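> Output the structure for:
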Amino acid sequence: MGRKGSDEPDIAVRASVEGRLSQSPERAARALDTFRVGCSVEVLAGPVLPPRGEVTPVGPATLLGTAADTEACVREMQGKVDLILFAGGDGTARDICAANSGGIPILGIPSGVKMHSGVFARSPERAGRLAADFLTDPLRRTEMVEVLDLDEEERRAGRLSARLYTVARTPLNRRGDRQNPKAGSSDTVGEMDGAIAAYLRAMKTETLYLLGPGATMKVLKDRLGGGSLLGVDLAEGGRITGIDLDEHTLIERVAGRKVRIVVTVVGGQGFVLGRGNQQISPAVLRAAGMPRIDVICGADKLAGLNPQELTIDTGDPALDSRLSGYWPVITGPGRSLVMRVVA
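Coordinates of the predicted model:
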């Protein structure tokens, strides 16, 4: 983990060489396990899906995981299915929409790096439950939501450039299982400056700080000497000591150290772990001894969340359950709010 997207043509080969595995098959299997508890309809699937109950193969016999493969599967499903359940990120959502000429409702199992679009469930299990609810509902209620994506070259260059690509029909979000589209930052600059200044004064020289991505975190990093906007960095002794580190490097650096993790909240969505900061993986958390996690976020951004809660999706359901509960969120100098955190 540590890439900032998967749209580059050679990314799969590079990831394999680095020993990185796709999350999509395992997360798709988790969604299907939940789906089959509440629904027994026929499932059409491409051949890359691991065995999880009976499925009917569809699409090309050999898939390489390219956009063309995805679009071929979607075209094959036209007129044959009532819902397209897919695993991936915003790039995959765009590919699905490009080939979905019949306007079949779609629902995403979050399995990418970028998931800013409103078509994604908040976790694989929620995707399976929402899909089952939709297909067993005689009314098959849907709504139109935004499909967003970032320019990956701009993203890797440290610049955020999001755009609206299209809208898509997706199951109605009756129980809050689907995430909202990402919203822009609404943190009040002066308020957050004060919160960050106070946090800096309280930082301990003997502690290793693992700093997540985002505009709020970039302000903190800049005051420690400068770090990345979109990566996970390390700081100790009052200065940045590691920039844009991947999961493997983080595991090596945190082992045996006194560690503290600092993150912010994804605007509009409420995620604190599992969106854009997947480098802070279950393996990293365990290697660091399950350290304290500090959240810094403006009160206005928290007030804009619907539902009024924070979300974690690390990829380990047992760990997510352990981390769920109530966390304090630093909202200003000497101020904090307690927020419910759910998986």
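> from here on, contacts and neighbour counts on C-alpha atoms
Fine.
> any idea how far the most centrally placed residue in the chain is from G238?
Centroid check for the chain by C-alpha atoms, centre = their mean gives R275 as the closest residue, at 2.6 Å. Here R275 is placed at a distance of 27 Å from G238 (C-alpha to C-alpha, to the nearest Å).
> before we move on, the earlier item: how about the residue nearest to the centre of the chain, what does it touch?
113-115, 266, 313 (C-alpha atoms under 8 Å, 6 or more residues apart in numbering).
> Would you do the same for the sequence below? I want to compare the two.
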Amino acid sequence: MRLGVLVNPIAGMGGRIGLKGTDGKVAEARQRGAEPRAPERARRVLDRLAERDPSIEIVTAGAPMGADAVRAAGFDPRVVYEPAGPSTTIDDIEQTESSGDTDTTAGDSDTTAADTREAVEAFVDNDVELVLFVGGDGTAADVAEALSDTVIPLLGVPAGVKVYSSVFAVSPEAAADIVVEFDRIEQREVMDIDEEDYRAGEVSPELRAVASVPVADGLQSAKQRGGGSVEALAEGVASGVDPETTYVLGPGSTMAAIKSALGFEGSPLGVDVWRDGEVLAVDASEDEILAAMGEQNTIIVSPIGGQGFVFGRGNPQLSPEVIRQADVEVVASRSKLDDLRALRVDTDDPELDADLSGWQQVRVGKFETRMLKIV
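Below is the predicted model:
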């Protein structure tokens, strides 16, 4: 196979610091000390690909849009496009992390949506059979646009904050497995939302494209909005709170009902921290959550409808460090669970993902619970 590999180096940078994306916010993300997410996600998918099939021929763009990560995995790629902006390599990232330098954001660059489209057009000119990209919904839309006049399929490695589209694998490792194993393709939707509206608490996904995607069990579903009454569920959570426990409350409409039952409005699409009647943080970043946590902590989250993700989609502020300092309680309406076969996590920490896997109790009413497996 001749595989086109593209990395959006700024995808997901704004997540843990509470920016809910990087559209128009790259400079602010840098100032807040945001770290790149995409290079490590690229490293994981390419390392797995090297294990599964080191003979794959890879076409890519120059650093930081793919070439550095591809070479680090042991491949000898054909570089067919060079981004105009300054590049930062995998080695630069490691040097920055080891030095503790926070003045620059390793892996970041001035690459643009035009770079993405032009790189993919160069892949097409070099006869790739599949485009594997690392990014979010905006990257997916740009890749799909560049492929619109072709029959070449695309496959996403999720690295954005708001991964709504059904063209992504559920994890970097699953993406590599799909590349090696798929034998047919199907049409799937590329969705995106306006990040400014998203930051203001409004979610209106827009269909951006319909793209060819490999058919496999490791693909995530499109996000669906949950239905069903959550008032009793919220009442059950509120009636059982412990005054000594700090509660870290995730985003979403189900969680909004719980926040209301606790007596505050909160952030509809952000993470809030509450203890014994006091709101400690609203729309908090990872650092703000850690600062507000106490000796005894519980994270309450609701899975994304249709996808089943508990961590890793829409709530990157709930980082591995935050999760490791808390118990986890999962809540969901009955109708949301009816559409799910399993729950999923994608925390950027494979060891933590493995620790979280297994059977999980999910509150669906004031007293009722169901058991669902995290896979």
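> Any chance of the contacts of R275 of structure 1 in JSON lines with neighbour count as columns?
Output for the contacts of R275 of structure 1, formatted as JSON lines (neighbours: other C-alpha atoms under 10 Å):
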{"residue": "V113", "neighbour count": "21"}
{"residue": "K114", "neighbour count": "21"}
{"residue": "M115", "neighbour count": "31"}
{"residue": "V266", "neighbour count": "25"}
{"residue": "D313", "neighbour count": "22"}
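> so which of those residues would you say is closest to G325 of structure 1?
Within these, the smallest distance to G325 of structure 1 is 13.7 Å, found for D313 (C-alpha to C-alpha).
> residue contacts, the nearest residue to the closest one once chain neighbours are set aside?
Once flanking residues are discounted, D313 of structure 1 sits nearest to G274: 4.7 Å by C-alpha to C-alpha, 6 or more residues apart in numbering. G274 of structure 1 makes contacts with 312-315, as judged by C-alpha under 8 Å, 6+ apart.
> could you redo the last one with a cut-off of 10 Å?
Counting by C-alpha atoms under 10 Å, 6 or more residues apart in numbering, G274 of structure 1 makes contact with 110-113, 115, 122-123, 280-281, 311-315.
> Make a ChimeraX selection of the buried ones in those residues.
Here is the ChimeraX command that picks out the buried ones among the contacts of G274 of structure 1, judged by 16 or more other C-alpha atoms under 10 Å:
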select :110,111,112,113,115,122,123,280,281,311,312,313,314,315
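> taking the contacts of G274 of structure 1 one by one, which sit in helices?
Counting by DSSP state H, the contacts of G274 of structure 1 place none of their members in helices.
> for the contacts of G274 of structure 1, which one is nearest G5 of structure 1?
V113 (5.4 Å).
> The closest one -> structure 2?
Here V113 of structure 1 is matched to V161 in structure 2, going by TM-score structural alignment.
> just checking, its match touches T139?
No - here V161 of structure 2 does not reach T139: they are 11.7 Å apart, not a contact under C-alpha atoms under 10 Å.
> Map the residue nearest to the centre of structure 1 across to structure 2 for me.
In structure 2, R275 of structure 1 lands on R313 (TM-score structural alignment).
> And stretch 135-145 of structure 1, how far out from the chain middle?
Centre-to-centre, stretch 135-145 of structure 1 and its host chain are 24 Å apart (C-alpha atoms, centre = their mean, to the nearest Å).
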